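Visitor: missing the sequence, but the structure's below:
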């Protein structure tokens, strides 16, 4: 998703894989849901920072809002609440917090993952917050403001019957799913599959799906042997799916920064950098992480928020 990264569960047939987790439950969300601008309790406790607000372009100030695009199929980062139209999750809370510091209203717009970055360059959205991995290729088209550090994980059915792990020798010849447009689908899986063929083994049977939900359903229905996505999301999604899949043992694969995406050269970049720093240095960051079960290992130092 994203990177790597990116989880989730949803609609129709997928309703069978969803279950209550923590203080929220996931039902049968639909990507057709409308924009959500519901503020989180965390954001409500933040105050406007005058210096950061002064960096906001006049056009955004006049509109009074930030249009934030996310793919709501990726818990715990973003997914639909039980009303099937209100987006909730880590990215939603973080977006609300950033907007609050700037004295703006966050308007969360559902979008399919692979359309978000093009939507930024066409100025359809102001920000993309959907567990985007910060990669050199993506950085050619958009600017990033990092906020987490995470890596790719592998989801398998309980007990890991095929003994799969995040390395090419383990995955050769097996079916592995990923979300279309994710780092896993474009970079990680092709790289690992090449390792297989270079060693004279069968290539990985890579299967890309429109949403993370579809990829997860392919695993739980037996159509693939594993799913690759952000390790944090996969672990969370496995719990939501009542243990129908779980994260394979082992370290994350090639941890990368994850962050907010903006159109290349956007005048909004300095304001988002400033606001992200302020949130990261405030108690709000710990509250958001705790609310969505984000492990301490994902934290980044404030100096990484402004990319060189």
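Guide: That came through fine. The shown structure was predicted, so the numbers you read here are calculated from the model rather than taken from an experiment.
Visitor: Every contact and neighbour count from this point should use C-alpha atoms.
Guide: OK.
Visitor: Which residue ranges of the stretch 1-150 of the chain form helices?
Guide: Assigned by DSSP state H, counting those that start in this stretch, the stretch 1-150 of the chain shows helices spanning 41-44, 50-53, 58-63, 90-101, 113-121, 136-139.
Visitor: Second structure follows, compare the two:
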């Protein structure tokens, strides 16, 4: 997540209220505890339990972490579907959490969370209060100046339409003249403004853009046909399409991700052993299918990467 993405309490509430399977998760501040309090959420615990320790990779972990047996992870636990708290207010769930649990099993490490403001994550990493950051954090060239990233998911802007795609939108070129909604202060708002100017410059109609600070209202407008499309980030778009009305309300337009924005696990530059172990463990999860199962369960498979990349942002 870049700070250009606005996360509101309404967005959290609607995603929590619209999920549709059952799940287990880790308790905040602990490792892989399970709890029925995580409610009706995707459950990939059986796949995670099948992950085997790679003894070679586990041995390559820095000695201090290996002795402790715990990876301390900094995260902002309010960003569904990537990582957030279940209805009990303490159980950590989300595709980032599930992937972390699988990585932990591969490296023979328990996961311990430190919940903090997003703006404090890199500072806490550099001061060694935490050992990694995993919080839907965008790998950017600016952030690469101070930390390294293991990229695990492609994000960016996605176009969401009603199920069946009644406006016939196949990509950005079809947005000209269409009514779209975006959240205020987001990269989607900036993109809609830019795309509208391009449409006019090409002799087409401008976008009709509705800007709100309420993700729930945007979804309602799309569901009732008051707008043609909703612009949001890719993981949220996939999760909406998979969960709202049991997947019968929305779909994500199948097109290239707009303004690609990879998410990465942040690691201190002075810790290449941990960085490389995480990258290799991720590659193993990709090869054995665990990674794909996790992403599909949370509806974010459109952002799947083929292999782990270190500092892969353009």
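Guide: Perfect, I can see it now. Only a predicted model underlies this, so the values are computations on that prediction, with no experimental measurement involved.
Visitor: just to revisit the earlier point, among the helices of the stretch 1-150 of structure 1, which comes closest to residue 226 of structure 1?
Guide: Smallest distance to residue 226 of structure 1 across the helices of the stretch 1-150 of structure 1 (Cα to Cα): 20.4 Å, for helix 113-121.
Visitor: show me where structure 2 has strands.
Guide: With DSSP state E, the ranges of strands along structure 2 come out as 26-27, 70-75, 78-79, 83-85, 91-93, 110-115, 132-133, 147-162, 179-183, 208-212, 229-233, 250-252, 258-268, 309-310.
Visitor: After superposing, tell me the mean distance of the fourth one to structure 1.
Guide: Looking back up the chat, that one is strand 83-85 of structure 2. For strand 83-85 of structure 2, the mean deviation from structure 1 after alignment is 2.0 Å (mean Cα distance after the TM-score superposition for structure 1).
Visitor: residues in structure 1 matched by that strand, start to end?
Guide: The counterpart of strand 83-85 of structure 2 in structure 1, using TM-score structural alignment, spans residues 78-80.
Visitor: rewinding a little: and the helices of the stretch 1-150 of structure 1, which is most packed in?
Guide: Among those, helix 90-101 has the highest mean neighbour count (mean count of other Cα atoms under 10 Å), at a mean of 27.
Visitor: By how much does that one deviate from structure 2 on average?
Guide: Its matched residues in structure 2 lie on average 1.0 Å from helix 90-101 of structure 1 after superposition (mean Cα distance after the TM-score superposition for structure 1).
Visitor: whereabouts in structure 2 does that helix align?
Guide: Counting by TM-score structural alignment, helix 90-101 of structure 1 pairs with residues 95-106 of structure 2.
Visitor: again, but for stretch 116-134 of structure 1
Guide: Mapped onto structure 2 using TM-score structural alignment, stretch 116-134 of structure 1 spans residues 121-139.
Visitor: Next, report how far that stretch is displaced from the centre of its chain.
Guide: 16 Å (Cα atoms, centre = their mean, to the nearest Å).
Visitor: how long is that stretch end to end?
Guide: Length of stretch 121-139 of structure 2, first residue to last, Cα to Cα, to the nearest Å: 13 Å.
Visitor: Residues in contact with that stretch: which ones?
Guide: Residues outside stretch 121-139 of structure 2 that contact it (Cα atoms under 8 Å, 6 or more residues apart in numbering): 1-2, 71-77, 79, 82-83, 96, 114, 147, 149, 151, 261-268, 311-313.
Visitor: Also stretch 297-314 of structure 2?
Guide: For stretch 297-314 of structure 2, contacts defined as Cα under 8 Å, 6+ apart pick out 42-44, 81, 94-95, 139-141, 144, 148-155, 234-236, 238-242, 261-262, 279-280, 282-283, 286, 292, 295.
Visitor: repeat that for 6 Å
Guide: Contact with stretch 297-314 of structure 2 is made by 42, 139-140, 149-155, 235, 238-239, 242, 279, 283, 295, as judged by Cα atoms under 6 Å, 6 or more residues apart in numbering.
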